[in-house]
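Trainee: predicted coordinates and the sequence they were generated for:
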Amino acid sequence: MRSLLDTIDDDGSLAKRLAEMPADAKTITLAISQFRNTLQHPSWADDEQLPLFSEVDTDSLNETIDGGPIEGAKPIDDGFVPPRRIRSLNDAANDDDDDVEYRLIGKLGSGGTGIVYQAHQRAIDREVAIKVLRSELAADPSSRSRFLAEARVIGALDHPNVIALHDLCIDDKGQLFYAMKRIDGTSWDLQIDEMDVEKNLSILLRVADAIRYAHSQGWIHRDLKPENVMLGRFGEVLVADWGLAVNCFPHQEHREHLVAQASSAIGGTPAYMSPELASGNVASLGFATDVYLLGAILYQILSGHPPHHGSNLLDCIQAAARNDIRSTDAQGELVDVALRAMATRPEDRYASVEDFVAAIEIRRTHEESERLVRRAKRRAWDTPPEDSDDPYEKLGSAITLTNEAMELWPENRRAAETLRRLQVDFARIAANQGDLDLSIRLYESAGEGESEAAARIRADRDRRDKARENQAKFSALFTFSPEAGLLIRWSDKVVIEVNDACTELLGYEKEELVGQVISKLTIWACPSRRQIFVEELAKNGRIDNFETQFLHRCATMQDPECEKFALNKQRTADGAELSGAESDGVGPDGMMPEGIMIAQPIDVLISARTVEVGGEEMLLSTIRDISKRREIERDLEQSRQRLKDLQRLAGLGTWSYDPVADEIRWSSETYRITGRDPAKGAPSLRELMNLVHPDDRLILNDAITMAMQNGASYQIRFRQKDDTGVYRNLLARGQGDVNEFGQTVDLYGVLMPAR
């Protein structure tokens, strides 16, 4: 029995020809018959010089190529193949052929053994695809036999992911052809690089379903690859090209039949071939051969290239025979699945397609769990929680992500350890915020309930509880506290006490505040913020670091005109910046007539806790002046704006993204760095993501998301496709521009080539 490598080694001209051809992803076939052995490759056929249909004289099959008789040769017996008439649509001379069943419309593609045309089937009035055996192979018994076998295999496999066969016929000139469903779409190999891993995995699993069904009927495909999978416009995934399929009977007594089948045509696609296919070891063929090919496609999905390669086609075949697999930077459990499926020995691979699919499903779950853990870590620790405006939300959302990861994969040790660390960090921050009960619960959830830190928090809580018992002594001390504060009766929200620091901060006399309902005090610059404060107090009984603006009143504020101005300010502010005059007679310098100063807004933080004072529940509210901090923040914002302006003036590779307008802006230097024609304009965010290498899209998306959420700065490397289709290595630095309400109004930064 001849193998593929034996044939190549024995034919020096053939080996030379293969060595001169670049490695590709095309099918090669060694056809073995009593007349001649033929090695076929799609690029060796000159389609333009071949007529659509050549008249075939079956008697010539009893003659040699030079016309001499072949002793013992027998005419070809195709079995039952009904005749059908077929003509070209352009053949006007055949307009009167009422019995023509198929009219050819155009050519769809070709391979080493057949040509595929689009055709119209007259009887059913539908568009079909017709595959025709090449005319130069029509007189070859083994080629005809394999062509008929391919059609009958497709017809026997009634599965939604196997292309449907409509008809198997012979035309009036003796040419074999079969009609099948025409797919409005493209082959997978033309789209695989543009799809993300999840989309490609979904397609692979549907291909595996078709192969699992074929195996249940005893068939081995032998040439699985993306090029042989058709993707329809409406979600169809169809396995095609069953020309190398053989039937693998499960019982040992049928093994000789398999060997005979496989020996008549050895081949496949070197870039994906299993070692037994490349070496021609027919005795090792089995269902594990298709498992290898499925693993090879999975490897391409993850690495971006097929498993075998060489400097030329001969090197690629030899690499497949040795099972030399190209290296990749891709890592993870799915890579391990692909490598096991591509084990050199068939018995070391997955025992069945079902086992291969189950391994993918398990690993996909694990990969998703790990991805959630990575997101949780970035969310919590890309910047220290203490630096966040809302560390509770930051850590809380990270804990939620980690819990989701553990639900997907309960045995995920990284998720369990990450959850413990997050809970400990949250407990520490809660303790710093004074939430001692929450802190203790978090330590206990993390399994650190008996730790030294938890013991300290318990001691703090005990001291706090004891202090609450002595709150009756608080009133006298409260009055002289250096921190501004109000003591409010919880039952009716009436101010019971204010300290000296509070009256100094607000510019009021104590008598003007004591006895007033907190919701009606005219110290609020923004009525809507006052309403939010009251509602949150009513809902939670406490409040922490509530940011708002109060109006500081000067000593002459009792003037009726000044009072009128202040009231107008309060009614119209509603969160807007307080500027301009609101009553008649106020000058542009903000001064009332005769030198009376108007009330000035001050930025404050309010915190409130319930305490027991004389057996009655009180609300202790402390007020902290943060005007200087806000002024510094505004100065910082101005500095950032100036920096962006300087970058634009300097002509650096700058960029910015407006999330409201969904608009990206590039400097002229950025077009040069990315290799994009300025006439195209800056890409949209969606288009930009499509230009980024699929392996880098997640990290870029996460960086943008983090910057959008909290203005975090970042520096990332990624690959972006230029106008020639080449990926360029780039380095991006940037951060979000956050307004005073904590909303990201702009992303900006610089772009440069990565070194």
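Mentor: Alright, I've got the coordinates.

Trainee: going forward, measure contacts between C-alpha atoms and count neighbours the same way
Mentor: OK.

Trainee: look up how far residue 498 lies from residue 532.
Mentor: 22 Å (Cα to Cα, to the nearest Å).

Trainee: check the offset of the helix ranked longest in the chain from the chain's centre.
Mentor: Using DSSP state H, we find that the single longest helix of the chain is helix 353-381. Centre-to-centre, helix 353-381 and its host chain are 13 Å apart (Cα atoms, centre = their mean, to the nearest Å).

Trainee: what are the buried residues along stretch 619-636?
Mentor: Neighbour counts over stretch 619-636 (16 or more other Cα atoms under 10 Å) mark 619, 620, 621, 622, 623, 624, 625, 626 as buried.

Trainee: sorry, wrong one. I was asking about stretch 143-163.
Mentor: So stretch 143-163, judged by 16+ other Cα under 10 Å, has buried residues 143-144, 146-155, 157, 159, 161-163.

Trainee: secondary structure element holding residue 276?
Mentor: Assigned by DSSP states H and E, residue 276 belongs to helix 275-279.

Trainee: try this one side by side with the last:
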Amino acid sequence: MEAGVTSVGAPRPLPAEEGGLASPLSVGAYECREILGSSIIGITYAGWDQARAAQVVIKEFLPAAFAVRQPDGSVAPRGHSSEQSFADALRQFLGAADALAEVRHQNIVRVRSVTESNGTGYVVMDHVAGETLDAVLRASRTLGKPQLDAMLPPLLDGLEALHSAELLHLELRPDKIVLGADGAPVILAYGATRQGFTAARQILSDRSKGRRLLHSPSLYAPVELYSADAKWGQWTDIYSLGAVLYECVSGEPPPTAPGRLIDDSMVPLEDLEATDFDPATLSGIQAALDTRPADRPQQVAAWRRLFTGGSGPEGVNAPLARTSARGAAVLTRDTAKVGASPARRVRWAVPVLALAAAGSLITYLDTSV
């Protein structure tokens, strides 16, 4: 099965006020036809590969905060003051896409092309028919043991392939996983690298003119994603995928990670009644959901061993996120203790706790399609 993405609902024309097109837009050998979704970063289209006569999905970089659609279909900065912001964010967008394009794995969306055209950047990805895990869970609420047992190994393999390519996902949720016609999962990875989030933060900062924006927290995000200066690493993605798996078993996602720092009301999977899952599977999921980054499995290889009843190695110097010369989110070795240090945890935990108690959390992460 080719890795790819699936549409979210039926394609629809994009209104002109949203930067839409009056007619299909050509991007080299590809054609943007109808919209699948839009976000602060840009627009996702149902597209067509004219050379292969095949459906594709195309992401166009069009941050409405400082870019605008021109009458000829091209994209341009809104004004002279936006030129540098647009150029910097476009470079980050393309850098993350270039890095993902190097990943070739059946459980990771395949990037066919990364190109600049019409004054902006485009990422062309394969399309695969199927349902998102989110849609499956909305219909059935949970997965049975055979389905979860079949889905878990390829999910771990795909995530490990992403990490081996020195990339982090940082936005794993049920709607970022597509189950193809054969039931095999495909992780939709583009736009979720750390560098992609850097571009999103820049856009949000420009849009808010320096004011912080309040957004609902993601139920699948670990607490370190609520801080700009916390260390992110493989353990960050492990928490998010663990939260997805927790919902597959329990029927509900875990409470928000910052809320769990105040009062951890998450029901341990081992306490659920009428479950036929293996104890090792339940304990493996549970291990990923520790609110303390340093106490989770630090790498997918160590996490995988927990699902077979083994134990992960102690004292692993896990990769930490850094930025490469090509502008993509990458990982590097750090000889310090993995995860955030106690002092660092205090810096981001205190404001997060205060905000959670007030009923709102600050995040710069864009969670739209």
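Mentor: Now that the structure is in, tell me what you want to look at. Because the structure is a prediction, the values reported are computed rather than measured.

Trainee: so after superposing, what's the score?
Mentor: Remark: TM-score between the superposed chains equals 0.60 [TM-score structural alignment, normalised by the length of the second structure]; 257 aligned residues with a Cα RMSD of 3.5 Å.

Trainee: re the thing from before, which residue numbers in the second structure go with the helix holding residue 276 of the first structure?
Mentor: Aligned by TM-score structural alignment, helix 275-279 of the first structure falls on residues 223-227 of the second structure.

Trainee: what comes into contact with that stretch?
Mentor: With Cα atoms under 8 Å, 6 or more residues apart in numbering as the contact definition, stretch 223-227 of the second structure has outside contacts at 170, 230-232, 236, 257-258, 291, 293, 348-349, 352, 362-363.

Trainee: if we go to 10 Å?
Mentor: Under the contact criterion Cα atoms under 10 Å, 6 or more residues apart in numbering, stretch 223-227 of the second structure has outside partners 170-171, 217-218, 230-233, 236, 239, 256-261, 290-293, 339-340, 345, 347-349, 351-352, 361-365.

Trainee: just the buried residues of those.
Mentor: Among these, those buried by neighbour count (16+ other Cα under 10 Å) are 170-171, 217-218, 230-233, 236, 239, 256-261, 290-293, 339-340, 345, 348-349, 351-352, 361-365.

Trainee: just the ones of the residues you listed in strands?
Mentor: Taking DSSP state E as the definition of strands, those contribute 361, 362.

Trainee: just the buried ones among the contacts of stretch 223-227 of the second structure: which are in helices?
Mentor: If you go by DSSP H, those have 236, 239, 257, 258, 259, 260, 261, 345, 348, 349, 351, 352 in helices.

Trainee: what lines up with the second one in the first structure?
Mentor: It stands for residue 239 of the second structure. Per TM-score structural alignment, residue 239 of the second structure is aligned with residue 292.

Trainee: how about the strands in the stretch 101-250 of the second structure?
Mentor: Using DSSP state E, counting those that start in this stretch, the strands assigned to the stretch 101-250 of the second structure run over residues 111-117, 120-126, 130-132, 177-180, 185-187, 214-215.

Trainee: of the ones you listed, flag the one that's most buried.
Mentor: strand 185-187 (a mean of 29; mean count of other Cα atoms under 10 Å).

Trainee: ok, residues contacting that one?
Mentor: Under Cα under 10 Å, 6+ apart, the answer for strand 185-187 of the second structure is 1-6, 105-110, 128, 130-133, 150-155, 158-159, 162, 169, 172-180.

Trainee: now stretch 186-193 of the first structure
Mentor: Against stretch 186-193 of the first structure from outside (Cα under 10 Å, 6+ apart): 25, 195, 199-200, 203, 225-233, 237-240, 300-301, 304-305, 693-694.

Trainee: swap in 6 Å and give it another go.
Mentor: With Cα atoms under 6 Å, 6 or more residues apart in numbering as the test, stretch 186-193 of the first structure has contacts from 226, 227, 229, 230, 231.

Trainee: cool, and stretch 229-248 of the second structure?
Mentor: 142-143, 170, 172, 220-221, 224, 253, 285, 288-289, 298-299, 320-321, 340.

Trainee: and which of those is nearest to residue 307 of the second structure?
Mentor: Distance to residue 307 of the second structure, by Cα to Cα, is smallest for residue 285 among those, at 8.1 Å.

Trainee: which position in the first structure pairs with the closest one?
Mentor: In the first structure, residue 285 of the second structure lines up with residue 338, judged by TM-score structural alignment.

Trainee: just the element for its match, please.
Mentor: Assigned by DSSP H and E, residue 338 of the first structure falls within helix 333-341.

Trainee: how distant is that helix from the center of its chain?
Mentor: Relative to its chain's centre, helix 333-341 of the first structure lies at 20 Å (Cα atoms, centre = their mean).

Trainee: mean deviation (superposed) between it and the second structure, please.
Mentor: Superposing on the second structure and averaging over aligned pairs (mean Cα distance after the TM-score superposition for the first structure), helix 333-341 of the first structure comes out at 2.6 Å.

Trainee: surely residue 89 of the second structure touches residue 199?
Mentor: Yes: using Cα atoms under 6 Å, residue 89 of the second structure makes contact with residue 199 at a distance of 5.0 Å.

Trainee: ok, now how distant is the residue nearest to residue 317 of the first structure when sequence neighbours are not counted from residue 342 of the first structure?
Mentor: Excluding its sequence neighbours, the residue lying closest to residue 317 of the first structure (Cα to Cα, 6 or more residues apart in numbering) is residue 270, at 5.1 Å. According to Cα to Cα, residue 270 of the first structure stands 14 Å off from residue 342 of the first structure.

Trainee: now swap in residue 333 of the first structure and tell me
Mentor: 14 Å.

Trainee: more neighbours: which of these two?
Mentor: residue 342 (30 against 15; other Cα atoms under 10 Å).

Trainee: which residues touch the more buried one?
Mentor: Per Cα under 6 Å, 6+ apart, neighbours of residue 342 of the first structure: 292, 295.

Trainee: tell me the spacing between it and residue 242 of the first structure.
Mentor: Relative to residue 242 of the first structure, and taking Cα to Cα, residue 342 of the first structure is found at 21 Å.

Trainee: what does residue 600 of the first structure give?
Mentor: Per Cα to Cα, residue 600 of the first structure is found 83 Å from residue 242 of the first structure.
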